[in-house]
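**Student:** Provided below for reference: sequence and predicted model.
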Amino acid sequence: MHNKLIIVLLLFFGFSFASAQNSQILITGKVLESNNNLPVEYATISVLDNNSKKPLTGTITSQDGTFSIKTNGTNFYIEVSFMGYKTKAFQNFEIIKNTVDLKTIILSEDNQSLDEVVIRAEKSQMEFKLDKRVFNVGTDLSSSGASSLEVLNSIPSVNVNIEGTVSLRGSQGVQILINGKPSVLASADGNALGSITADMIDKIEVITNPSAKYDAEGTSGIINIILKKSEKKGLNGSATLNFGVPNSNSFGLSVNKRTEKFNLFSQLGFGIRTYPDTRKSINQDLLNNTTINSFGESEFDEKFSNILIGTDYHINDNNVITLSGSYAYEVEDQSSITNFNKSDGSNTTTDSWLRNERTEAKNPKLRYELQYKKNFKRHEDQSLLFSALGSSFRKDQFSDFKNNTIVGDDDDFQQKTRTDYTLEDYTFKLDYTHPFLEKYTIETGSQYAINSVSNDFAVSDFINNDWVNNPDLTNIFDFDQKVLGIYTTAAYEGDIWGLKLGIRLENTNLSTVLKTTNERNESDYTNLFPSIHTSYKMNDNFSLQAGYSKRIRRPGLRDLNPFSNIRNNFSISTGNPDLQPEYTDSYEVTSIHKIGKASLSFSLYNRYTVDVVERISTFKNNVSLSQPENVGTNTTTGFEANGKYAPTNWFSIHGDFNINYFSRKGFFEMVSFDFKGNQWATNLTTKFKLPAEFDLEISGDYRSKYKTVQNDIADNLFADLGLRKKILKGKVILNLSIRDVFASRIDQTTTTQPDFYLFNSRQRGRFVTFGVSYGFGKGEAMEFSGQRRR
């Protein structure tokens, strides 16, 4: 009897459990967005009680937009929702064999809801670290579909003009890194940087005084864009078409496809650009009272095409490999005509001639990179990074020069030049970061950079109906430089105060050879580059940073190569194979303020430089010869102010002001070059969001006059203007930019010495460009049509 009762109870509970299982209802479907019918990942599926409106169960969609969920409810309805899209509710549905198949669900954008979400969402915020400022990209930017250049424009001290040129605290000499290293994506060729969208970016680091972790080679600052580990956002892309006067006609296509394992990116571009140039010069011999004046105009045409392709492969959550490459091909044509006049002491023209130039060049460029990054489970900031970056460049150039005599007894004269130039660069980098005890971090790593250049330059004169090689102006110059760097930094970073110490050891091996004359210069030197940074956070709106670093500026090919162009036979600029590097001790104290909707920073800095490189001009037979020399020391003390203020959502203003006082001390060839001076520069950029989705940008620059060892550099005042219009919900953007609106940017240099006087002037003129950009996939069209090639 007892056993029978147990069997009956088991049968009862088994039947009840089976009935409960059979009563569960399976709900399935697939969610797509309305614009491009792409899957919506992480959409929320909610099953709610019809009476109480309380949720019974829920789930999210997978990568392909599908979902599957079970419920025990009998009186329920279903909601499908995703941020920025209208929620869909299903109350009338069929249950067939305990299954509800919602099939394909299309979600349409909810602009009003999206605006509310953006306002309420996590805001992008700036953190103050020891040697940098870190801008964490919040959902207010990452959900907007903006490009990385748009994000950069949101950061205090950083400005991006309407053409995409990035400046840091008013200076354009900024190095852009991707994940802490040079990258094909950050190359100046093309607009690959603009193809990175905000939702791919985790944070951006702004470094104005780099620590020992970074290359000791001088730069005005570093911007490091750190990408997220993995994104699953589908297809993004944009196509741009530009027209300009002078010629600035180009087409570009950028495509980015992200999946669970791969991030594929590519870019294609081609076009033609023209750069006009107007030059004036005066060479005056004060001893013999003779003067040579020249006035010329030239036009430089560049036809270019480029392609970039690459991929990030996410092996797993902690390991990713990046492989990318780009190829560009440029064809250059340059023509110029210059009028020369020679006069005597009574200002009478004794000789006059025209010099015509025709130059053609072909430039293939190749750039490639491999990167491996490993993150560790132990700590989110512990990482190992290896990268290898290579590039090659070749220039095959031919020039023809003709002198046609107008006044005087000189015969007509012809010259031609040939240039075979090759460059190869390789950079290998290994970095390891190890956090410990919560507030301490050690970084260590190494870098090996190889730079190899060969410049084969030949000049021939047309004599007696035959081309004769000119041995005084013909030579092959080889430049080979290898730099090995090893560094270690240690940092403590508390909630209020922090300290970071670093040391970098660099060995430089440099070899130059003039092959025709077999003149060799070898140098091998090792330097220590220490750095120290500290910060103190008063509160969320006020912080102090202080830093010291030692920097180096190594002479490059143009500084060392003794042969150069003969465009103007009376104004020759050459290099100096004996040139030594500059060394700078850089000190800086910065206060950073946030006052309401304004961000301000004020910096005091001091730089002491030894073996300062200055160009020295000598004069003989009306010919000025300029070459760089190491001339003494320079002490510069300056003040810099930078501010960004956005009182409303339709108006913002960004300004930089920099003034410094310098003291030069040195001798060259028994002549003292001691002197003192100052210079200052300011930039003001205003941006307006106008009705009908128009954006207006006006920028003005002023750079004061200043002195060098021999020269007086004239001041400069110029303005740029940009206008942007969004249409089709931001999928299409129209851009109009005008550089140097008033054609007032003229570079003038005057040299006054006891026995000669020199004047040189150069003007590029006004550039007007109109562009249209179309964005497809998720996100908007690129806000910027790309940097003007320089």
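**Tutor:** Done, it's in.
**Student:** Going by C-alpha atoms from here, please, whenever you check contacts or count neighbours.
**Tutor:** OK.
**Student:** Which residue is the nearest non-sequential neighbour of residue 66?
**Tutor:** Leaving aside its sequence neighbours, residue 66 sits nearest to residue 30 (Cα to Cα, 6 or more residues apart in numbering; 4.1 Å).
**Student:** The residue most central in space within the chain and residue 225, how far apart?
**Tutor:** In the chain, the residue lying closest to the centroid (Cα atoms, centre = their mean) is residue 176, at 4.5 Å. Noted for residue 176: a distance of 8 Å to residue 225, by Cα to Cα, to the nearest Å.
**Student:** hold the first one in mind and look at this next one:
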Amino acid sequence: MRTTFTQYILLLFLIIISTTTFAQKTQVKGTVVDGNSTNPIEFATVVLKDNSTQKNITGQTTAADGNFEINTDANNFYVEISFIGFETKSFKNLTASNGKIDLGTIKMGENEELLEELVIQGERSTTEFELDKKVFNVGKDLSSAGGSAFDVLNNVPSVNVNIEGQISLRGSTGVQILINGKPSVLTSEQGNALGTITADMIEKIEVITNPSAKYDAEGTSGIINIVIKKEERKGTNGSFSINTGAPHNHSFGLSLNQRTEKLNLFTQLGAGYRELPNETENINRDLINNTTVLSNGKEYRNEQFYNFTLGTDYYFNQRNVLTISGNFAYEIEDQPSKTYFSSLDENNQVVSEWYREETTSATNPKWQYEAQYKRDFKDNEDHVLLFSAMGSHFGKDQSSEFNNTTTFGETVDGNQQTATNFQETENTFKLDYTKPFSEKFTLETGGQYVLNDVSNDYSVSNLEDGEWVEDENLTNIFEYDQDVLALYGTGAYEGDKWGLKLGLRVEFTDLNTLLKNTGESNNQNYENLFPSAHTSYKLTENFSMQAGYSRRILRPRLWDLNPFFNIRNNFSIRTGNPNLQPEFTDSYEIAAMHTLEEISWNFGIYHRYTTNVVENISTSENNVNISKPYNIGTNKATGVEVNGKYIPAKWISVTGEVNYNYFNREGTLETTTFDFNGDQWSSKLTTKIKFPLDIDFEITGQYQSKYKTVQSIISGNVFTDMGIRKKLFKGRGVLNFSVRDIFASRFRESETSQTSFYTYSYRRRGRFITMGFSYGFGKGEAMEFSGQRRRY
């Protein structure tokens, strides 16, 4: 695979060289300065626009001395120059002399009204639609204030996050989570790393329900890309935030940026402590012997967390920039829990009662580095070469002790210990090349190579006659190695009203798992094609249609393959299956978008056909329920999605969303058939009100319906979040107050009824109250408006 990848890189560079054109150019140049101080304006946007369509042809930003120089082969254009806080300048009826247009010194006048308008827009979350994705621009969602990335995601259309932090898109959990367009250690299934990203740090979230071939094929329901803010104003800028809450949720964040002519240095610091309590209840009933085990208790996951990011952009010149960054996160976990058990006989009489106490401590170091080189070409602002290399590591050193104490009847005393040493390393190399051949035709091509190596050393010991004895049946070392090589190409046509994008991606996967103590191995080597097609048609200025198709894969996740389990409740156990195969999904959708001054809405119909569906199957013996994932048949899901926003006045806005899908499950496991139909739906309604004295109020209600799985019924629930914000110090300071799950009504309830056994489980996290303050200094504004959008 490594040889193939090297050959492809060489071929790609040959393509790049061969597609460089040398057509006759027109040179446009000038110098942009402040009309009052005559100081040069750096990073002003200069765009050449078509006289007929007003669409962008090419452009760039001004250098530190305010100069710009653009070469183009277009011959029917005008020049537009803009910068935040200044009036936009346009130059039309241009005539070239000897292939040159010199605009001389261009004085920009300030526009305070425009600046104020932009700051206000920066506060409000908005959704934009592009050819193959939706972009949720994060504003000040007050119920997320002081929260984490999970809380922001729960405000994004089409996305839901359950109380265990599991993210779903349109009701499906097969989602690929990216940070700044790339896999990240912060999206690991281990720990709660995504929670270390605070809401203040997020600029926008891209929801890609039908990704083109350019994107990783992983994730059967799509991709969610979290884009982190990076301040770029010249000089020293920054902001800090401090939050507190109940249950304990205390954090501090600091963002700093130093910008010079050649160097942009940025850093972010975060630290905090939080408690995540869970109330639990379980019923395990043996329908053959008519015996029952009941349990209930409270679990805690207490975490100290530290997060440090340091990076720099180095501008060799206007066309070449190198970005190097690193992130280190560290968590210290404490997980105390106490669960009460009762054992009942066939006459429903209590035979014994006891409680099980857990003491768990763990440390989770995480680090990540990234080096990225970007090359812009003079002929077009979208003609780009991008190479990146990224590495990440996650470790967990955990020890747990479980003590059983009998309080009534038959003795069930017993102590157990577990020890875990987990190490995961991933390295990703990407090369992307984008070449516009004209204003309407664009080619994209590239490759990606991902290497993932995991080792999990797990042991269980029982206390026997005062000595710890290792249980050989539950002790082993699990090794997991997966390499994925991907190559892709897409071609796009975007006319005035109609657009089409076609693509093809090929991925080669090499997966190996090994249980070292027993020698059991599972080796898989396969290659797959992933075509994609997207089209859009603009009927009017305010109404457009989109349609898309893509093929996706969901490879077995590490913890679906890992055969070891947590024995916190040793009557309800989940274990992995090393023999799992990947799921494949063909995804189709049609969407309509309509935008008016006060109302905007989006309507979509989608269909997903998934094979080799992974489902958890429960078995029971002696009231011990064991859940294990298997590949079972197919799933056909057809759904409708509607979301929209209504702004009847400047002081109020209402955003709503409804998602419904009907599915048909077919499959057989051994001699059992799992054929059934079902449906599920969710809805979300948010109202935002602006009060006098710079006070904002927001309330969000959500409903998630019950739904069926192959064995169980998952109950529905409804919950409400609210938030209040007050601006201070002329907008530089912001005071936030939020309550998540006001009525403590958010829970997860599962019921499984089979011929030989019945199980019930309930989990509730409860109400969270948070209060925070943030402040911006330099040219920053309280972590809420990031200024000029990043352009190289």
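**Tutor:** Sure, I can see it. None of the values given here were measured: they were computed from a predicted structure.
**Student:** Helix, strand, or coil at the closest residue to the residue nearest to the centre of the first structure other than its chain neighbours?
**Tutor:** Leaving aside its chain neighbours, residue 176 of the first structure sits nearest to residue 223 (4.9 Å; criterion: Cα to Cα, 6+ apart). Per DSSP: H, G, I helix; E, B strand; the rest coil, the local secondary structure of residue 223 of the first structure is strand.
**Student:** Could you give the number of residues near the closest residue to residue 290 of the first structure other than its chain neighbours?
**Tutor:** With sequence-adjacent residues excluded and distances taken as Cα to Cα, 6+ apart, residue 290 of the first structure is closest to residue 344, at 4.6 Å. Under the neighbour criterion other Cα atoms under 10 Å, residue 344 of the first structure is assigned a count of 16.
**Student:** residue contacts, residue 344 of the first structure?
**Tutor:** Contacts for residue 344 of the first structure were tallied using Cα atoms under 8 Å, 6 or more residues apart in numbering; they are 289-291, 350.
**Student:** got the contact list for the helix ranked longest in the second structure?
**Tutor:** Using DSSP state H, we find that the single longest helix of the second structure is helix 2-18. If you take Cα under 8 Å, 6+ apart as the criterion, helix 2-18 of the second structure is touched by 431, 433, 446-447, 449, 485.
**Student:** Kindly tell me how buried residue 230 of the first structure is, as a neighbour count.
**Tutor:** Using other Cα under 10 Å, residue 230 of the first structure has 19 other residues around it.
**Student:** of all the contacts of helix 2-18 of the second structure, which comes closest to residue 514 of the second structure?
**Tutor:** Among the contacts of helix 2-18 of the second structure, residue 485 lies closest to residue 514 of the second structure (Cα to Cα), at 21.6 Å.
**Student:** give the contact list for the closest residue to residue 268 of the second structure other than its chain neighbours.
**Tutor:** Of all residues not flanking residue 268 of the second structure in the chain, residue 255 sits nearest, at 4.5 Å (Cα to Cα, 6+ apart). Counting by Cα under 8 Å, 6+ apart, residue 255 of the second structure touches 238-240, 266-269.
**Student:** quick one: the nearest residue to residue 111 of the first structure once chain neighbours are set aside from residue 118 of the first structure, how far?
**Tutor:** Leaving out its chain neighbours, the residue that sits closest to residue 111 of the first structure by Cα to Cα, 6+ apart is residue 84, at 6.8 Å. To residue 118 of the first structure, residue 84 of the first structure is 9 Å away according to Cα to Cα.
**Student:** again, but for residue 395 of the first structure
**Tutor:** As judged by Cα to Cα, residue 395 of the first structure and residue 118 of the first structure stand 50 Å apart.
**Student:** Contacts for the helix or strand harbouring residue 240 of the first structure, please.
**Tutor:** For residue 240 of the first structure, the host element (DSSP states H and E) is strand 234-245. Under the contact criterion Cα under 8 Å, 6+ apart, strand 234-245 of the first structure has outside partners 38, 195, 248-259, 767-779, 781-782, 785.
**Student:** What of stretch 130-142 of the first structure?
**Tutor:** Residues outside stretch 130-142 of the first structure that contact it (Cα under 8 Å, 6+ apart): 118-119, 121-128, 151, 155, 197-211, 493, 498-500, 533-535, 545, 547.
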